[in-house]
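Asks: Provided below for reference: sequence and predicted model.
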Amino acid sequence: MTFYYLNYYTEQMKTMTVPPAELIESQVIHISDKHFTMLCYYSFLSTPDYVDLLPRLY
């Protein structure tokens, strides 16, 4: 399979050719598990005033 992507470092379109199985494998690793819970739902990002807490972290 051949697809095109933008290289953000050089700002040029690149062409990449990979076997279909390799392309599918590279995409499947980004699918979360069935019972995976995102941590941001339970961290300081879940509070309405997280905007006030962000400067304390940086």
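Replies: Here it is on my side, so go on.
Asks: only C-alpha atoms from now on, for both contacts and neighbour counts.
Replies: Will do.
Asks: where's L23, which helix or strand?
Replies: Element membership of L23, judged by DSSP states H and E, is helix 20-28.
Asks: can you name the next helix or strand after that helix?
Replies: Heading C-terminal from helix 20-28 (DSSP H and E), you reach helix 50-57.
Asks: check which residues of that next one are buried.
Replies: Within helix 50-57, no residue counts as buried by 16 or more other Cα atoms under 10 Å.
Asks: quick one: contacts for N7?
Replies: By Cα atoms under 8 Å, 6 or more residues apart in numbering, the contact set of N7 is M13, K14.
Asks: before we go on, here's another structure to hold up against the first:
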Amino acid sequence: MTAAENIGLGDLPALGDAARLKEAAVRAGVHETLFELPRGYDTSHVVRAAAGPRTGH
């Protein structure tokens, strides 16, 4: 899943609308970070699930 797809999950009709995705990223405070990555909003990421319940530390 790319960063753009992840952002678009919150507003599926905006998924293909770069301006709306950028607006959402700016509101979330992640646009600058994504913009600086080599693939920008097309950067893929992997979410790893814990093998069991998390314990608080």
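Replies: Thanks, I have it. Every value quoted in this text rests on a predicted model; they were computed, and no experiment measured them.
Asks: quick check: TM-score for this pair?
Replies: The TM-score (TM-score structural alignment, normalised by the length of structure 2) is 0.24; 30 aligned residues with a Cα RMSD of 3.9 Å.
Asks: what about the closest residue in space to A24 of structure 2 that isn't next to it in sequence, how many residues nearby?
Replies: The shortest distance from A24 of structure 2 to any non-neighbouring residue, by Cα to Cα, 6 or more residues apart in numbering, is to I7 (7.3 Å). Per other Cα atoms under 10 Å, the neighbour tally for I7 of structure 2 reads 19.
Asks: surely I7 of structure 2 meets R20?
Replies: No: taking contacts as Cα atoms under 8 Å, I7 of structure 2 lies outside contact range of R20: 9.7 Å.
Asks: helices or strands up against the helix or strand where N6 of structure 2 lies?
Replies: Following DSSP H and E, one finds N6 of structure 2 within helix 3-8. Applying 3 or more Cα pairs under 8 Å, 6 or more residues apart in numbering; DSSP states H and E, one finds that helix 3-8 of structure 2 contacts helix 18-28.
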